[in-house]
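Peer 1: Got a sequence here, can you model it:
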Amino acid sequence: MTVVDRLLSALPGTEEPAGEAPPPWAPGWRRSAVIGVATGLVSALLVVGPVLLTWRADPLGGSATGDALAVGSSLWLLAGGAHLVAGTATLAFTPLLAFGVLVLVARLGAREAMVSVSTEGGIWGGLLPRPLAAAVGAWWGGYVLVVAAGWVLAARGSFPPLVWTLALPAVLVPLLGTGLALRAVAADDPDVVGARLTPRLPETVRRGVAAGVAGAWVLVAVGVLVVLGAVVLGWPAVAAVDHDLGSSGAGTWMLDGVQVAALPNLAVWVVSFLAGPGFSVVEGASVTWSGVESGLLPLVPVLGALPQPQEFPAAVGVVGVLVLAVVGGWVARRSLGSVARLSRVRTKLAVALSACATTAVLVGLLDAVGGGSLGQFRLSSVGAPAAHLTLALFLTLLVGAVPVVLRDAWRLRR
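Peer 2: So this is what the prediction gives:
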């Protein structure tokens, strides 16, 4: 019996008399719907809770707690991918680490909703057994109810969300969480679930997906290391910006938390720089292979780690290509492990190409979800261009992937 089952069984009227139908909290859609609501509340509390604590320590202009609840709800929806309206400006910057945490919470909740649910019976939509599909649908419905409540609260505050962007916190987050949960279910019952969840992709494409996902993780890790190294080297400038802000107490912790949550966003910017497109912090202030252009930056401490305006030598672009080529070679070698040793070169090249494409597309999607607007005018477009980044990254990864495949073929012919 799970923890949720123990809590539900303690509710009045949930005892199961002998010889009667199972209680309403038995595995099924009712229990799943309750878990969906609980998942949404836990997810919201992770963001709204710190906002309420910070507001209580330093209320803005004596504003009421209801204002803090509205702002917290807006920030929770922002962390889930929604865009916020601030006057005439649009805030479309999703901290990717916070987004990942929300997906993880959704995954845990969806998996709990599927516990002990039967996988027998008819297949719904050609995908899932009907009892499992009902449980997933009920859980999703409960989660969406909390998102709707958050939207009602946020709409009354200073930063109302754009309605059409609620599709990300209400659909994308639970969809990713459900997908990860179904992978766990498929591992336990692959005959019923796993085969139906496997995408109908060509064999060579499907074999490269796992290596491509690993490559995306590696690139984000490389970007994070570069950002942390830049912060260490530029610490005096970072500390000076933090001092100019004058934040203290709970405000400092809140600001630091937001910067940590946005660390993967900055990592993707670094990858874009290595690949060639570069990134812009504000209009007129960009970092590319050619150099750093000056501009008035937002008062965000981590941005103090950016290098001073200057022109870069041509070697900077070469180093960027070499770094990504090494990652591309690693991705290709990893993808070769999914095909037979004596497979044709054409097959191995196709699998390596699939792996590199998966890596590039995933990084591009991260950039797209992360958004690129911190306001209006000079802050209306920040970060890396997702489409350009995806194409440039794919081509650069191939620089390292193709030689690895050809070398593998040459070694077999010796």
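Peer 1: use CA for all of it now, contacts and neighbours both
Peer 2: Fine.
Peer 1: Contacts only, for Ala214.
Peer 2: Applying C-alpha atoms under 8 Å, 6 or more residues apart in numbering, we find Ala214 in contact with Val331, Thr359.
Peer 1: Please generate a structure for the following sequence too, so the two can be compared:
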Amino acid sequence: MAGVIEMTARRRPPSPLLTRMRDRSPGLADALTGGAVAAGLGLASFAVLVMMLWITSPYPDSGPGGALHVAAALWLLAHGADLVRTDTLAGVPAPVGIQPLLLLALPVWLLHRAARDATDGGAADGDDGFEGGVEVVDIAVVAGPPLVSARTAWAGVVLGYLAVAAPAALYAAGGALRPSWVWTGVCVPLVAVVAAGAGVWSAHGRPGGPLRRLLGVLPTGVRRLVLGPDGRPGVAARAAAAGAAVLLGGGALLVAVSLVGHGTAAQAALLRLTEGWSGRFAVLLLCAALVPNAAVWGAAYALGPGFALGAGHVVSPLSSAPAPFLPPFPLLAAVPEAGEGRLVHWVAAGAVPVAAGVVVGWVVAQGAASAERGGTRPGGGCGAAWPPGRTVRAAALAAVLCAAVLAGLAALAGGPLGVTVLARFGPVWWQVGAAALAWLMLVAVPTAVTVRAWRCRAPQADGPRIGKQREEPAGGARKAGRPRKGTRPGRGWFTRTGVAGVTGGDATPADGDAKPETSPPAPDAAYTPFDHDAMYGLQDQQDDTAFGPYDFLSADPAPEP
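Peer 2: A predicted model of the protein is given here:
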């Protein structure tokens, strides 16, 4: 019987000693290793890309050591740390503070994956599937909580990541692009803490308890709008996310349309900036990494404050005043020409925040309507309707959250590129936040109230006929109690309060076309006429030629043998 396959439904749990050992040192060791590997993979990715561009470049300015220094500096820049360029013509160090937002996705994803794997690392280990020469096949393995605690996994990943980031920052300090120690000491640990915490939270099934504790300073009503009772985003959070997506998508669309319109200038800028194909490839990669920044700049342009291309040179729908000495760059070709804004600029820019406000108000109204109607049952009314005040508060809170998101993205998307004139590039965060709040308050709140009232009245105006009839059961029952014309009342008719004549009684015909009243009832009749109208409160038809629901049945069926 060595070939018998044993079908098991539960895997044997490990011993308590093994569990304790995994919880302590092996869990922390695995988390430290995972964090270090995540940092090493990020550094290696940047190093491979920079070395490939350096090898294919027809005029390399430095050796492989300089390329590796640049790779380490770019890796720190991806975390949000500012860099300092030392080899300037004036000899004055120039800051480089614009971080390509697309580069941030790589370290965040690596940290998230490392923290999640460190939390679930020992959960899948068990027996090897063979026991005493018998092959054991697990049909279902009951999943338990992760063996590594959340704090152990989180702390291990963060410490392991920073253990690699510190030597990388020291190594980058010897190159032409040196990291700013203040921004490096703030941004790199902040990214590691947040991304690793999100990974541990994801490994534990995304519970709502930690988020509720973070939002504990908010009032109860506001907290319910931000976070639902099941731990998912509430109405205000969903509406804010939808509004931010519309604003960013509209900004990206404005940039794309402007680039298409200025395609010749963008192509000339690319050809002037470099001659070799490797250099053009590097410029295109930089443009791709700056696409999220361009979307934020386009959203700031649509909201009204615009963005700065140098100190004192603001580009907005009302007027455009770019700096006269800008380097040729393909994305800068999308900037409108200097001068007063035209009507097409106003209409194109104003359509984006109006659309965002309508979307925010619509999402809030949908949440209010679903709470009002209490489900999808026929004839559901507005008995549990949100009051207009709560709808207004939800729309206002969504506007505040969306404005905060746009302000944070505006702060990340801009920064200095040098000194004096180049000291200010990108949108001003507080201006973008204030403009987004004003637009959304003006558009989202009236939209939410109007759509809520319309959706609340829609079931009463256009609801099904059966729903309206069931709202008046008393009148329908009284009308259904009257027999049709040409029939005699009998004891075998159904009523609202019960059923009469089931055990006996005369069988009454269903309509005027049945047999005359002189016909004697069939003996031992097993069929009793069924008045469908009386059951559902439908109105009786007064004419003799009306067709009833059960007129096709015989009024006097033959007795069963």
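Peer 1: and the closest residue to Trp235 of the first structure other than its chain neighbours, what does it touch?
Peer 2: Nearest non-adjacent residue to Trp235 of the first structure, counting by C-alpha to C-alpha, 6 or more residues apart in numbering: Ala305, 6.9 Å away. Applying C-alpha under 8 Å, 6+ apart to Ala305 of the first structure gives the contacts Ala230, Val231, Leu233, Gly234, Trp235, Ala237, Val238.
Peer 1: What lines up with Gly279 of the second structure in the first structure?
Peer 2: Residue pairing (TM-score structural alignment): Gly279 of the second structure is matched to Gly251 of the first structure.
Peer 1: Okay, and its match sits in which element?
Peer 2: Secondary structure from DSSP states H and E places Gly251 of the first structure in helix 250-261.
Peer 1: Give the aligned equivalent of the residue nearest to Trp235 of the first structure in the second structure.
Peer 2: Aligned partner of Ala305 of the first structure by TM-score structural alignment: Ala334.
Peer 1: any idea how far that match lies from Leu259 of the second structure?
Peer 2: Between Ala334 of the second structure and Leu259 of the second structure the distance, using C-alpha to C-alpha, to the nearest Å, works out to 5 Å.
Peer 1: shared neighbours of the two, which are they?
Peer 2: Ala266.
Peer 1: what's around Ala435 of the second structure, how many residues?
Peer 2: Applying other C-alpha atoms under 10 Å, we find 20 residues neighbouring Ala435 of the second structure.
Peer 1: For it, list the residues it contacts.
Peer 2: Neighbouring residues of Ala435 of the second structure by C-alpha under 8 Å, 6+ apart: Leu303, Gly304, Pro305.
Peer 1: what do you get for Ala230 of the first structure?
Peer 2: Ala230 of the first structure neighbours (C-alpha under 8 Å, 6+ apart): Ala305, Leu306.
Peer 1: For it, what is the corresponding residue in the second structure?
Peer 2: Using TM-score structural alignment, Ala230 of the first structure pairs with Ser258 in the second structure.
Peer 1: Most neighbours among the contacts of Ala435 of the second structure, please name it.
Peer 2: Leu303 (28 neighbours).
Peer 1: Excluding sequence neighbours, find me the nearest residue to the equivalent of that one over in the first structure.
Peer 2: Under the alignment by TM-score structural alignment, Leu303 of the second structure pairs with Ala275 in the first structure. Leaving aside its chain neighbours, Ala275 of the first structure sits nearest to Leu393 (5.3 Å; criterion: C-alpha to C-alpha, 6+ apart).
Peer 1: do the same with Phe312 of the first structure
Peer 2: Nearest to Phe312 of the first structure is Gly291, by C-alpha to C-alpha, 6+ apart, at 4.6 Å.
Peer 1: try Thr54 of the first structure
Peer 2: Closest to Thr54 of the first structure by C-alpha to C-alpha, 6+ apart is Ala250, at 5.2 Å.
Peer 1: now Thr90 of the first structure
Peer 2: Per C-alpha to C-alpha, 6+ apart, closest to Thr90 of the first structure is Gly375, 5.3 Å.
Peer 1: tally of neighbours for Pro219 of the second structure?
Peer 2: Pro219 of the second structure, neighbours per other C-alpha under 10 Å, totals 9.
Peer 1: cool, the one 5 residues further on as well?
Peer 2: One way to gauge burial is a neighbour count; for Arg224 of the second structure, by other C-alpha under 10 Å, it gives 20.
Peer 1: Work out for me the element it sits within.
Peer 2: Applying DSSP H and E, one finds Arg224 of the second structure within helix 220-226.
Peer 1: And for that helix, what's in contact with it?
Peer 2: Arg212, Leu215, Gly216, Pro233, Gly234, Val235, Ala236, Ala237, Ala394, Leu397.
Peer 1: Distance of Ala78 of the second structure relative to Leu18 of the second structure?
Peer 2: Here Ala78 of the second structure is placed at a distance of 40 Å from Leu18 of the second structure (C-alpha to C-alpha).
Peer 1: Between those two, point out the one with more neighbours.
Peer 2: More crowded of Ala78 of the second structure and Leu18, by other C-alpha under 10 Å: Ala78, with 25 against 9.
Peer 1: Would you confirm that the more buried one contacts Val108?
Peer 2: No: judged on C-alpha atoms under 8 Å, Ala78 of the second structure makes no contact with Val108 at a distance of 9.8 Å.
Peer 1: Per the alignment, name the residue of the first structure opposite Gly160 of the second structure.
Peer 2: Alignment note: Gly160 of the second structure maps to Gly142 in the first structure; criterion TM-score structural alignment.
Peer 1: returning to that earlier point: where does the match of Ala230 of the first structure sit: helix, strand or coil?
Peer 2: helix (DSSP: H, G, I helix; E, B strand; the rest coil).
Peer 1: Ser286 of the first structure too?
Peer 2: strand.
Peer 1: quick one, what contacts it?
Peer 2: Residues counted as contacts of Ser286 of the first structure (C-alpha under 8 Å, 6+ apart) are Gly278, Phe279, Ser280, Val292, Glu293, Ser294.
Peer 1: Between those residues, which sits nearest Pro160 of the first structure?
Peer 2: Nearest to Pro160 of the first structure, judged by C-alpha to C-alpha, of those is Ser280 at 26.4 Å.
Peer 1: which ones are touching the closest one?
Peer 2: Going by C-alpha under 8 Å, 6+ apart, Ser280 of the first structure touches Ser286, Val287, Ser381, Val382, Gly383, Ala384.
Peer 1: The fifth one contacts Pro277, doesn't it?
Peer 2: The one in question is Gly383 of the first structure. No: Gly383 of the first structure is beyond contact range of Pro277, at 10.4 Å (criterion: C-alpha under 8 Å).
Peer 1: Good, we can wrap up now.
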